[in-house]
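Asker: what's the 3D shape of this:
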Amino acid sequence: MLNFELEFPTKLIFGKGSVDKVGKEVAKYGKKVLIHHDGGDYLKELLGKVKGLLEAEGLTVLELGGVVPNPRYSLIQKGVALCRKENVDFVLAIGGGSVMDSSKSIAFFTKNDGELADFAHYKKMSPDCLPLGTIVTMPGTGSEISNNAMVVDDRGDTLIKYPLFQNSFRFKFAVMDPELTFSLPLKQTVSGTFDIISHTMERYFNGENHVNLSNRLCEANMLTIMDEIRKVIKDPRNYEARANLFLAAMLGNSPIIEMGAASDWAVHNIENPVTTSFQKTHGSTLAIITPAWMKYVYKRDLPKYAEFATRVMGVPADFYDLETTALRGIEALEQFIKEIGLPTRLSEIGVTEDSFEMLADHATVDIGVERIGMVSQLTRDEVLEIYQLAK
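Answerer: Predicted coordinates:
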């Protein structure tokens, strides 16, 4: 088991009517707040309510919309300029993962000079950041609980997605009302659901043999997610199912689930160039890459993949043939992905083989790394093979 330090500074405000508390929470941190969102029509009623709650506390409210999936650094720069000009005290994200990541970046770069690439990965850390909070409208990324953000540098000819890791831009609070998700399109819901599964899997296949608590937490999270999304597909207004997905998203990207264990993130690194280059949905693309990655690496930890098959996917164990058990588990996962309406091949989303060399470059050499995955440790050529398996 690995040594670790656990810091959990975000206040979680969960349940029906929890949005009503946002005004008093923000008022603790200053008098001028920037609301950041994606500008979607679905937000109109919520935005109006939140503005009223903030103004009732005597706060001055500014607003910046326009966030797109895979948030752009150019919009973040506009937000930074606005915060500095107006002396903003607090940033409030209203939306899903991309909005939260964009808000974290605005709050951080308002207080820190330097290039985006200077802070990528863990290159440069800073304790300085505007305080910020979030109202989560779509569970999936778990960004409300994490110390990371994904940002696309869109200033050059090639779009490059960078991961940022800063403890200073953790949210002060996260408001999570499952009723806000009732009107989400089903496609967004199931895509976000697989993102939760992927976050959990990145921690589950951790290369460690003595982290039983972490492993059992991951298995419980994956089983819960699969059960609850089936209920939501049947009844999109099932509050309890939606609530469980919210909690699963939070747990799937929290440090609690990986105590004493490593985490990999190879799948996310392989997925990033696809969504960045072709503007595809994050969760749906993860659903394609995950089984392909599993088929490539499962022999490296055959007992763990057989355990996944039996404990999570319900495959009968063959103790005399772990490889067959593991492969049946991967097959069962693919069947689940199809069941909830997500693709399992890159060709299904219009990504063709002639782009694979470019994607493999973007996943590795273009961001200055020789290998990806804390556990998988995949080279550029191995990433290319995984794209081939996913075609």
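
Asker: going forward, measure contacts between C-alpha atoms and count neighbours the same way
Answerer: Will do.

Asker: how long is stretch 11-22 end to end?
Answerer: 12 Å (C-alpha to C-alpha, to the nearest Å).

Asker: could you also give me the structure for this next sequence, so I can compare it with the first?
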Amino acid sequence: MLDFAFSMPTRILFGSGARSLLERELDEQPVAKVLLVYGRESARLNGSYDDTTGLLEARGIAYLEHPGCREDPDDEFVGAGAELALDHGVDFVLAIGGGSVIDAAKAIALLAANQARDIWAYHTARQDFTAPALPLGVVLTTTGTGTEVNGGFVIRRRADNEKIAFSSLSTRPRFAYCNPDYTITLPPQVLADNYTDILSHLLEQYFSMEDSTGIVDAIILEAIHYLLKNTPALQTWKDSYGFRANTMFVSTLSLSYLFSCGKKVPWILHYLTHALAARRPISHGASLRVVMPGWLVWLSGKPAYATRTRQLSDKLALSDASQLGQHFLDHFALMGCDPHPLLSDTEKAQMVARLSTDTDFLARANLDARDLRCILDWTHHAC
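Answerer: Alright, predicted model coming up:
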């Protein structure tokens, strides 16, 4: 295990009856004017919008709204939000929604604090944000994201669909109100995407670059086993508060930095999915289901990951690690997802070409173009 520092300053206000905790948290935060960031319809359908605005109005806290965040928030949306915050003297950003909304809120809070409106200009110029982000909070309405407790966020450039992951510890939310009942209205496909995303976060951190195992890996293995064992329960999601609560909490923990303690995580799977999303319109969860099985098959043939693939196979009662890819495909079917969509040869070539230019990523993950193509081809035995 490598040396590490760990802290999770975000206060988790968890449960269907945790409204009083949110009330107390709002009273304790130095909030004068809030920018509410949310999506299109879901926040109003699940009741989170009315609950949040009601609490703000009861406390005399002024707010303005920046609605309409779509999946994969883009530079134009966050730029417009930063402009709103700057023009109206906002001192707190509050996200109502899931991963896309929270990522947008983080970018807006960071841009506004640095008197900026164009996040891509910072990326292109390789500039650092000098001022910490405006304080922000989260009212979580989905599972699968994990972004409610970390400083990472992904923003898409609308001009060419390029997606870039940014990171700033100052964007870690002050609090996250996690009410499992807000997830009851999630459509089946969104729920399946969220569930896939949680599995991907756990798997990526489990398959880190170190061969040593310990308590962190033991926790991850139990979490993966729990999710796969309960996959059929997604069909009756709204009827089980306990299942909703456990799924929401493991999602939060999965990207809290806890499962990366003592590890170097290359995030191969997520780099591949970002490259795929630049090629075709596809949800993050769906792109993970395209790439994950081949990645697992590839891992099972790499000596560096032999211990980890064997332990995961044992945990899932599989006789051989080469069965991991098919095992996860079978569980995707239980989620009610479409069958594994095939990548075209053109898409594969474009994805490999794109990722091959990122020499830092290749070095960090100990990959080359041949490895990338093997994952995408799912031709483990030919590699």
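
Asker: can you give me the strands in the stretch 51-200 of the second structure?
Answerer: 62-66, 92-97, 136-140, 152-156, 163-167, 175-178 (DSSP state E, counting those that start in this stretch).

Asker: now the last one on the first structure. Mean distance?
Answerer: Here the mean offset of strand 175-178 of the second structure against the first structure after fitting is 0.3 Å, by mean C-alpha distance after the TM-score superposition for the first structure.

Asker: off-centre distance for that strand?
Answerer: 16 Å (C-alpha atoms, centre = their mean, to the nearest Å).

Asker: before we move on, what about the third one?
Answerer: Going by C-alpha atoms, centre = their mean, the spacing between the C-alpha centre of strand 136-140 of the second structure and its chain's C-alpha centre is 15 Å.

Asker: quick one, helices of the stretch 251-383 of the second structure?
Answerer: 268-277, 284-300, 306-315, 324-334, 345-356, 359-365, 369-377 (DSSP state H, counting those that start in this stretch).

Asker: how about JSON lines for those, with distance to residue 2 of the second structure and mean neighbour count added?
Answerer: Formatted as JSON lines, those follow (distance: least, C-alpha to C-alpha, whole Å; neighbours: other C-alpha atoms under 10 Å):
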{"stretch": "helix 268-277", "distance to residue 2 of the second structure": "20", "mean neighbour count": "21"}
{"stretch": "helix 284-300", "distance to residue 2 of the second structure": "22", "mean neighbour count": "23"}
{"stretch": "helix 306-315", "distance to residue 2 of the second structure": "17", "mean neighbour count": "18"}
{"stretch": "helix 324-334", "distance to residue 2 of the second structure": "27", "mean neighbour count": "18"}
{"stretch": "helix 345-356", "distance to residue 2 of the second structure": "27", "mean neighbour count": "16"}
{"stretch": "helix 359-365", "distance to residue 2 of the second structure": "16", "mean neighbour count": "14"}
{"stretch": "helix 369-377", "distance to residue 2 of the second structure": "26", "mean neighbour count": "19"}
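
Asker: wait, which of the ones you listed is closest to residue 122 of the second structure?
Answerer: The closest of the helices of the stretch 251-383 of the second structure to residue 122 of the second structure is helix 359-365. By C-alpha to C-alpha, the value is 18.9 Å.

Asker: does residue 198 of the second structure really touch residue 248, like I thought?
Answerer: No - counting by C-alpha atoms under 8 Å, residue 198 of the second structure stays clear of residue 248, with 9.3 Å between them.

Asker: what's the overlap in contacts for those two?
Answerer: 143-144 (C-alpha atoms under 8 Å, 6 or more residues apart in numbering).

Asker: map residue 108 of the second structure onto the first structure.
Answerer: Aligning on TM-score structural alignment places residue 108 of the second structure opposite residue 106 in the first structure.

Asker: got a list of what the closest residue to residue 14 of the second structure other than its chain neighbours touches?
Answerer: Leaving aside its sequence neighbours, residue 14 of the second structure sits nearest to residue 178 (C-alpha to C-alpha, 6 or more residues apart in numbering; 4.8 Å). Going by C-alpha under 8 Å, 6+ apart, residue 178 of the second structure touches 12-15, 139-141, 248.

Asker: how near is the counterpart of residue 178 of the second structure in the first structure to residue 96 of the first structure?
Answerer: Using TM-score structural alignment, the equivalent of residue 178 of the second structure in the first structure is residue 176. With distances taken as C-alpha to C-alpha, residue 176 of the first structure is found 11 Å from residue 96 of the first structure.
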